[in-house]
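Participant: quick one, structure for this:
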Amino acid sequence: MHCYLHNLLFLLKNNQTLGVARLSLPLTDVNKSIGNLRKIIILATVIALAIASIISLIISLTITKPLQEMTKFSQKISKGDFGKKLEFRSQDEMGQLALSLNQMSEDLENKIKVISEDRNKMEVVLSSIIEGIAAIDREGIGSDKSDPYLPPKTTNYKLTKS
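Facilitator: Sure, this is the predicted structure:
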């Protein structure tokens, strides 16, 4: 026994029935159409998920790759390598962070140069003063301990109370 889907349309004029239009389809045809529609919806969903995954991968790479470069740059700075600069053309947060890291690198390099120059000046001054430096502890007594800031040629004198 076959099941059918029936659809009736009454043709009326001035409330009088002129005729009836009837459409009948076997339910197997309707079920096939519904099955095909399900397959199309599932396929469209899978394609949409694949496209969304590819887009999210591209977006994540545009974020993680610059962060990895900035991490390597920071590690080089921590080892005293100030030679390279980060190059970013974007004006977004990543570009601003790269600009800040470049500025920090330049500032650190300048400060290290100033400190090194000052240290060299101090070494010159201390190495030229061979005599006339006496190390005295808090009690006013000469100390036998060598001062790490004095050059090795410096002679320490021991003072005694009279």
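Participant: for the rest of this, base every contact and every neighbour count on C-alpha atoms.
Facilitator: Will do.
Participant: can I assume residue 94 is in contact with residue 64?
Facilitator: No - the criterion here is C-alpha atoms under 8 Å, and residue 94 misses it with residue 64 at 10.4 Å.
Participant: so residue 7 sits in a strand?
Facilitator: Yes - according to DSSP: H, G, I helix; E, B strand; the rest coil, residue 7 belongs to a strand.
Participant: touching, it and residue 22? I think so.
Facilitator: Yes - counting by C-alpha under 8 Å, residue 7 does reach residue 22; the two are 5.7 Å apart.
Participant: one more sequence to fold, the one below, so I can look at both together:
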Amino acid sequence: GHVFQGRFFSSTVETEGYLFSCIRYIHNNPVKAYMVSSILDYPFSSAEEYMRTMDDSEKKTKGCISGEVFSLLKQRFRNKREFLDFHDLFDNQEFIDIKEEKEEYDFLRVKQQLEIYTNENNIKSFKLLNSIPYMRNRAVEFCKNETGLPELKIENFLMILAKGA
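Facilitator: All right, here's what the predicted structure looks like:
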């Protein structure tokens, strides 16, 4: 959201999973805002420092990454490619504070999962998928398992995608 929009909100980072979700969210913000095309292109991002630490066998770099977080990074990612790929994954953590952004985010998550489903099942279009009840139901169940979203919301998104195909 905007810097001075509403009251300041903070949330405690208590688990490794949430920490990594926060890292991904922060690094992806400039990409989602169409300011840059890669997390590494934003000049004020810590992503470059994270990438440098992937080369260090022990923390030699000076910067914002604490020794504890550095250790977690080394345990979680074997190399730079894994770290970069991690940023391309959708995340179920909710950091979104504007309803319209959440709706768009959910739509993109469902679309991504439906693309995976249609590719794996050799289905040529969302329109075709939506027209075959058995396949539609299986696709909705697949998306529900992957995203945790309600079936009705997924079905509505699929109808929108089918109309656009």
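Participant: now the TM-score, please.
Facilitator: The TM-score (TM-score structural alignment, normalised by the length of the first structure) is 0.25; 71 aligned residues with a C-alpha RMSD of 5.0 Å.
Participant: who has more neighbours out of residue 94 and residue 64 of the first structure?
Facilitator: residue 94 (16 against 11; other C-alpha atoms under 10 Å).
Participant: A helix includes that one, no?
Facilitator: Yes - according to three-state DSSP, residue 94 of the first structure belongs to a helix.
Participant: please name the nearest non-neighbouring residue to it.
Facilitator: Nearest residue to residue 94 of the first structure in three dimensions, chain neighbours excluded: residue 66, at 7.4 Å (C-alpha to C-alpha, 6 or more residues apart in numbering).
Participant: then residue 162 of the second structure?
Facilitator: Distances taken as C-alpha to C-alpha, 6+ apart place residue 127 nearest to residue 162 of the second structure, at 4.0 Å, with adjacent residues excluded.
Participant: returning to that earlier point: and whichever helix or strand the residue nearest to residue 94 of the first structure is part of, what does it pack against?
Facilitator: Take DSSP states H and E as the rule and residue 66 of the first structure turns out to sit in helix 27-78. If you count contacts as 3 or more C-alpha pairs under 8 Å, 6 or more residues apart in numbering; DSSP states H and E, helix 27-78 of the first structure packs onto helix 93-128.
Participant: could you redo the last one with a cut-off of 10 Å?
Facilitator: strand 4-13, helix 93-128 (3 or more C-alpha pairs under 10 Å, 6 or more residues apart in numbering; DSSP states H and E).
Participant: buried deepest among those, which one?
Facilitator: Among these, the stretch with the highest mean neighbour count (mean count of other C-alpha atoms under 10 Å) is helix 93-128, at a mean of 14.
Participant: what angle separates that one from helix 27-78?
Facilitator: Angle, helix 93-128 of the first structure to helix 27-78, by axes from the mean of the first three to the mean of the last three C-alpha atoms, to 10 degrees: 20 degrees.
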